[in-house]
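Student: quick one: sequence plus predicted model below, questions after.
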Amino acid sequence: MRRIRSLLGVLVAGACATAVLPQVALAAPTAPYTVLTVDVGDAYGKPVKQSGVYDGTNSTVTGRAYATGGVSMGASGLPGGSTIAMWITPPTGTPTFTAGQTYPTVGSGDATHAGLNMSSDSTGCNGTYAYGSLTVREVVYDDTGAATAFAAGYEFRCSPNAGAVTGELRWNSGLAYVGVVSSPAPVDFGRVAIGGYMENASAIFDVKGTQDTIFGAARIAGAQASSFEIIGNNCSGRTYWSGESCAVAVRPKALRWGDYTANLELDDNSGYGKRVVPLKFTAYDTVIGMYYPLAPQRLMDTRSGLGRPAPGPVGAGQAVELQVTGRGGVPAAGVGSVVLNVTVTGPTASSFLTLYPYGESTPTASSINFPAGWLGSNNVTVKLGAGGKVMIYNRNGSTHVVVDVVGFHAASDTVKSSLGWGGHYHPVEPTRLIDTRPNPLEAGQQIQSQVDFGPASPHVKALVLNITAVNPAKAGFLTAWAGGPPVPTSSTVNYGAGKVVPNLAFVQTRPCTDCGPAYAVPDFTIYTSQRTDLVVDLVGVIDDGSLPDGLRFSPLSPTRIADTRTNFGMGGLAAGDIGTITAPPSVVTADTEVLAMNVTAIAPTKNTVLTVWPADAGMAKPGVSNLNPAAGQIVSNAVLGGIGPKDAFHVHNLTGTVDLVADVVGRFYLYSGTASTTALAAAQPLTVRGTTSARG
């Protein structure tokens, strides 16, 4: 160490002396070479802080020979005024090195190891911890045993767990050398959101040696190698001259919270045989895609002018805007999509409504389809457009429109500061919770129900239900909510007399602590304004964000994926048929589990029942329904349809013949941050252990 410090003093003094020389253009080095190449690789700056090829054109490089057969080299005038020093000695008792031999090294050398140590800016490595190797390529000695020329490749480590500093050194040597500098090093992606967009970064490899560099295979190495992937590479399999460069693009894969590191390794023809670039990022959880249930609140009623400049129906071909954010419990910012209950009343013609993001063109899709004079509702999930608005388009005639908001999906962490963590969606095996037949609910009556999911129950914050009014005595509505007075001034299902009217509903729950189990179970209530039978099927739950295998939501502009009238996606269905619709790549990703859709039945020849479930997943047809269209009716319902391993789902038609249309408005994907495995296998469903209901 004394020799290293002495050499550093000489280098610093040399730097001061050369600083006063006039600046001139420096030519490329020519033989004989006095060069020190340094690649800090995955050593993270211990003890050398910066990589470089130091050859006299960009620094002052010196060497010195010792009568013991060793040499020392140093570089000064590096960026920031840094210095590097290296000290090399043959094994104890061996007066000289032999060209062509590779020596294991330790800090001070011994009988079986050469001595190799390094320092930078007077920060060195305790000789006890230093080890590595030295491959001597050329050595010339004079009559006194002192070297007059020396060339070698080296690998230096400063502790048993440290990465390697590697490179080449030349002192008065005519041997060409490979020199490559990578930047940035490390490639640090910073904080990366789990499930968010993964930006890539490139490691740039600048060739600076006098020998052409031949790059081989690139790979990610290390215990956490699976947390990174190479997505671009114009280095491998090519030869580059001095002054040229190439790049390898890398992307992080943030699947779990925590810090992740690995190395990008790029094979080359240097003495070490590869370039090593550290990679790192910190993964963190966000609320992007989480669902926040709300107590139902009305945003628009064209009959009264709520949400509109003045009362009045939506006319034919008219598109009206609806401000959503900042109203009804929806935050002013950080919202990506909302879940709405849209009601049509008093239409003058058969038509449809389409809800879509404000600022976009009207899509070829529908949100709710209806005949003239119809009264009904549909659950609509819609992506928000500019300013937090959505557009509502009516095709034919005129109709009044009522819109209630029941929840939203987050688009950023903006909402977390005020509302905390949202919830994940969990599909469940469809289960019938309520069927009042043959004893209907009376007008003004309520029914309260609880669902037991076992110990997971306290974590359930909302239920996704298919609620159907069957043969109402008069036109009216159902309202589903968490329970407790008063009944909300909003509706969930709007029905006409004698009809069968279903609607998908996201229903907020409240915990019931005295409903039987030792733990709280989710509780909800449904109110009817008129006498009717009621059927309620459970299709999913919203948790508090903590249960494993939860799904998050990514909204899409409405996209049609099937229309059997034109054999697009599938042909029409006869009685008992099971059709299969495969989602196109434009609406699915590798981790998509469920599609949020609007499915429309068109003019069945008989009253029928349509059921949707995943294809190619070994599942039998569920004993529940998604749509219950009457003969000749055009009716829609929101469907959260699971897809199988081939991105497909089945549709079964009970009787008669029917056409159908399927429009996708978003996808639920498995959130790896709470997945039971980072392999992103299919989500594990919750299981219903019991249900209870009581009329009030």
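Tutor: Looks like it arrived, so ask away.

Student: for the rest of this, base every contact and every neighbour count on C-alpha atoms.
Tutor: Will do.

Student: strands along the stretch 351-500 of the chain, start to end?
Tutor: Per DSSP state E, counting those that start in this stretch, the stretch 351-500 of the chain carries strands over the ranges 351-357, 368-370, 375-383, 389-394, 400-410, 425-435, 446-452, 460-470, 476-481, 493-495, 500-508.

Student: closest to residue 293 out of those?
Tutor: Smallest distance to residue 293 across those (C-alpha to C-alpha): 4.3 Å, for strand 400-410.

Student: between that closest one and strand 500-508, how big is the angle?
Tutor: 40 degrees (axes from the mean of the first three to the mean of the last three C-alpha atoms, to 10 degrees).

Student: so what does strand 400-410 touch, helix or strand wise?
Tutor: Strand 400-410 is packed against strand 291-301, strand 335-345, strand 500-508, with contacts defined by 3 or more C-alpha pairs under 8 Å, 6 or more residues apart in numbering; DSSP states H and E.

Student: redo those strands as a markdown table? Include mean neighbour count and distance to residue 314.
Tutor: Converted to a markdown table, these look like this (neighbours: other C-alpha atoms under 10 Å; distance: least, C-alpha to C-alpha, whole Å):
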| stretch | mean neighbour count | distance to residue 314 |
| --- | --- | --- |
| strand 291-301 | 23 | 11 |
| strand 335-345 | 25 | 10 |
| strand 500-508 | 26 | 22 |
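
Student: ok, and here's another one to check against it:
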Amino acid sequence: MRAVLLSAVTLTAAVVVAPVPANAATLPPAPYDALILDGGAGGSLLQGTLAFDRNNAAIAGRSWENDRFYVTFNNPDHVWQAILQPPAGTTWVAGTSYVVQKDQNNPAYATALVEGDGRGCDQRVPGSLLVKEVVRDAANQVSGFAASFSLPCDAQPDALTGELRWRSTVGYAGANADVTGLTFGPQALGEPGTSRTVTYTAAGSEPTRFGTPTLGGASPAAFAVTGGTCANKTLTYGQTCTVTVTPSPMRLGEQSAQLLLPDNAVGGRKVVPLTVDGVDPRILTLSTSALTFGRQDIGRTGAPRTLTVTSSGIHAVTFGTASIAGQWPDAFSISADDCSGRTLAPGHSCTVDVVPNPHSVGDRTALLQLPNNSVTDPATVSLSVNAVVGATGTYHPRTPTRILDTRSGTGAPAAKVGPDGTITLQVTGTNQIPATGVGAVVLNVTVTEPTVDSFVTVYPSDVPRPNTSSLNVVRGWTGANSVTVAVGGDGRIKLYNLAGQTHLIADIVGFYAKNNDILDYGYRNGGQLLPVQPQRLFDSRSDWGAKLASDHYLRLPVSYGTAIDPHIRALAVNITATEPDGPGFLTAWDGVIGTGLPDASTLNYTRGANVPNMAIVPTAPCERCGASEGLPTIGVYTMTTTHVIVDIVGIFDDGTLPGGLLFSPITPTRVADSRIGQGTPTAIPSGGTATIATPPALLANGTKALALNVTAVAPTAQTYLTVWPNGIARPGVSNLNPYLGQIIPNAAITRIGAQNSFNVFNFTGTTHLVVDAVGTYYDNPATLRVGATALRGGVREPVSGLTLVRHGAIGS
């Protein structure tokens, strides 16, 4: 393209400037100064028409030697100029037709450049110039000129046609259109759209004669001439006529054509470009083209995402039934839909909600389809979800680690906790516990050196202290209890002491995941609980006939068969020290001794005592174990010679076994207190069983098992208590071994059975019973057995159908 810089032209002579007269509809008298321009079809130099004369423009010209001259036409809207020069060595001769082309290497060509409004172009093909009058002054320089022209632009030969008059008495015909083109914008497919009108004004000194308007170009069928007054009309200067065009697009998308109006000007017709964007009259606007759900646990239904569909055309849209198709349609569901079967008026909207519920791991995609009677049928939205083995509710065993010891200042100041005193303990982001994504921690909490009888309550940091207890303390006693406690929003827990002063110790043995955040820390393959028929795993009194010697340990392999054993990561056990020769402690761990025993304890005992404690103990494959080689194993160490009893109540796997349960922590909640008739009406008599119903509030998420703190209060004789699911035979195990008058707690995990209840058996004497719930276990939808449905507790078999093969303890 060739740029034109009019500011570089300096007018030094033969300048004529004509002001616009008051009556612009009157033809300026001869001699004429005028420029009539008609843009050719598809030309880039000019779209439409232009007409300059002394009524609408300032006109100036100058000539110099060799018959070269130029004329400029300037008004507030346009600036154009004409530069002309005859072939080399010649002069302009009226009545002569010249071949014009911008080619300095060919002296046979005349120069005729007509350019303006900042646009110019090369002339790669010839054009023509018909000279009608040449006027010369006394110096024989051109002082007046008349010509008609058809000029090329780039390779288009007829890009610009028209008439040039400079101080000429030769008449001319011409007309101007009030638009350079008609753009109709979006118009309904196959229907008459909004009409527009072109007004033509005669601008020549001679009458302008029009023929019948027609349509040409690429898509003339997309338009129609639907009215006007120009057909076969003759106009004189200043008179007008009109042509009305109505769009009617034949297909979607942009369509173009030209309004062609024949006339008696040089180009033979006026060309007005036409464009229209064909759109469906039934238009759907979707709020999004994709619903992306991010990471989602398999077997769980995620949060819904909403697609809003708006009828934005001129006609109502009628919908069929929304559906999901594509590669993984079963990974998504429509959870709400007020679009299907509906006719949606223009401007109205409806919505479809989709939820992810993937059943296999990986990136899953599908399409939401919404059939309708528009051209865009069906409307589709892509769906995507990253399906993962979820972490929520899974258990992650840790090597027992001391995180609190007020004797040494670990986790809290080195001082006893006073009366009505509270310790706030950070448990996340330290000691191999993730900073986020932790729902609850499993601790072994020990009291030592209490100055008075008291109790200790462990609870989340961000809730009021509940009316429950985690340990009951007797003056001078050293004892422990397994405590599962929800973590506050700040990653902390609180430990409260009612009375006197006492040291507190806490060892962390594992945590339950709150959500998938822990995956970002590399914690995967979290465990599910598989409750088993409570069963005695080991009793040194009957299995060995001897005590476990002081400063020795035993390793205890278990087996539930080759399909189960490789997946076991921890055991839920009740460990009892009985008849110890003196004071001391037991430590339960995974039995691996290469790095030494963990600096933690599971229970503390005194000489001759029976002391149980529930523990979730990580396992490791047994090494150098003979026939038990490779089996999942725990170890139990004793400081002092004592008998050891181990009862198993559940296993924690790697998250893959069918029928597993996930954990949901709760603020400790009292579910039974026989002292006030809550949950069970009276103290449990000798040989009696209390059947305790699970409160309805704890069944809301399909609870199958409970994490409990069970306390025997003031038994009238030394006894033992057994906790087990209602509806099955009482197992030969014990959970508590209280002495006469003692108040002693122990954690327990029990499946709930018939009538959503569990049993507590008292061997002898009578005892009051207090039971607090600290969490619930529910079906893992990702590992439900084939054909199973997540039902309320007590409907399915209340314990896992796993058979334990006892392998005997290995002493060391």
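Tutor: Happy to help now that I have it. In this text, all values refer to a predicted model and were calculated from it rather than measured experimentally.

Student: on that earlier part again, possible to save the helices and strands packed on strand 400-410 of structure 1 as a markdown table with distance to residue 265 of structure 1?
Tutor: A markdown table is the format used below for these (distance: least, C-alpha to C-alpha, whole Å):
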| stretch | distance to residue 265 of structure 1 |
| --- | --- |
| strand 291-301 | 41 |
| strand 335-345 | 39 |
| strand 500-508 | 49 |
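
Student: ok, which of the ones you listed comes nearest residue 22 of structure 1?
Tutor: Across these, residue 22 of structure 1 has its closest neighbour in strand 335-345 (61.3 Å, C-alpha to C-alpha).

Student: mean shift of that closest one relative to structure 2?
Tutor: Following superposition, strand 335-345 of structure 1 is found to deviate from structure 2 by 1.6 Å on average (mean C-alpha distance after the TM-score superposition for structure 1).

Student: give the aligned range of that strand in structure 2.
Tutor: Using TM-score structural alignment, the residues of structure 2 aligned to strand 335-345 of structure 1 are 438-448.

Student: which helix of structure 1 spans the most residues?
Tutor: Among all segments of structure 1 classified by DSSP state H, the helix with the greatest residue count is helix 2-18.

Student: which residues are contacting it?
Tutor: Under the criterion C-alpha atoms under 8 Å, 6 or more residues apart in numbering, residues 60, 62, 72, 74-77, 83-87, 118-119, 121-122 lie in contact with helix 2-18 of structure 1.

Student: if we go to 7 Å?
Tutor: For helix 2-18 of structure 1, contacts defined as C-alpha atoms under 7 Å, 6 or more residues apart in numbering pick out 60, 74, 75, 76, 77, 85, 87, 122.

Student: quick one on the thing from earlier: would you format the strands of the stretch 351-500 of structure 1 as CSV with distance to residue 539 of structure 1 included?
Tutor: Rendered in CSV, the data for the strands of the stretch 351-500 of structure 1 read as follows (distance: least, C-alpha to C-alpha, whole Å):
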stretch, distance to residue 539 of structure 1
strand 351-357, 24
strand 368-370, 20
strand 375-383, 14
strand 389-394, 27
strand 400-410, 17
strand 425-435, 5
strand 446-452, 12
strand 460-470, 6
strand 476-481, 15
strand 493-495, 17
strand 500-508, 9
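
Student: to residue 255 of structure 1, which of the ones you listed lies closest?
Tutor: Residue 255 of structure 1 lies closest to strand 425-435 among the strands of the stretch 351-500 of structure 1, at 18.1 Å (C-alpha to C-alpha).

Student: any idea of the angle that closest one forms with strand 291-301?
Tutor: The directions of strand 425-435 of structure 1 and strand 291-301 differ by 60 degrees, with the same axes, to 10 degrees as the criterion.

Student: mean deviation of strand 425-435 of structure 1 from structure 2?
Tutor: After superposition, strand 425-435 of structure 1 averages 1.8 Å from its match (mean C-alpha distance after the TM-score superposition for structure 1).

Student: find me the equivalent region of that strand in structure 2.
Tutor: Structural correspondence for strand 425-435 of structure 1: residues 529-539 of structure 2, per TM-score structural alignment.

Student: how many neighbours does the counterpart of residue 584 of structure 2 in structure 1 have?
Tutor: For residue 584 of structure 2, the aligned position in structure 1 is occupied by residue 476, per TM-score structural alignment. Each residue near residue 476 of structure 1 was counted by other C-alpha atoms under 10 Å, and the total is 21.

Student: contacting residues around residue 476 of structure 1?
Tutor: Contacts for residue 476 of structure 1 (C-alpha under 7 Å, 6+ apart) come out as 494, 495, 496, 529, 530.

Student: and the second one, what's its match in structure 2?
Tutor: Matched by TM-score structural alignment, residue 495 of structure 1 corresponds to residue 605 in structure 2.

Student: kindly report the same for the last one.
Tutor: Applying TM-score structural alignment, one finds that residue 530 of structure 1 aligns to residue 640 in structure 2.

Student: tell me if that match really is in a helix.
Tutor: No - the assignment for residue 640 of structure 2 is coil, going by DSSP: H, G, I helix; E, B strand; the rest coil, so no helix is present there.
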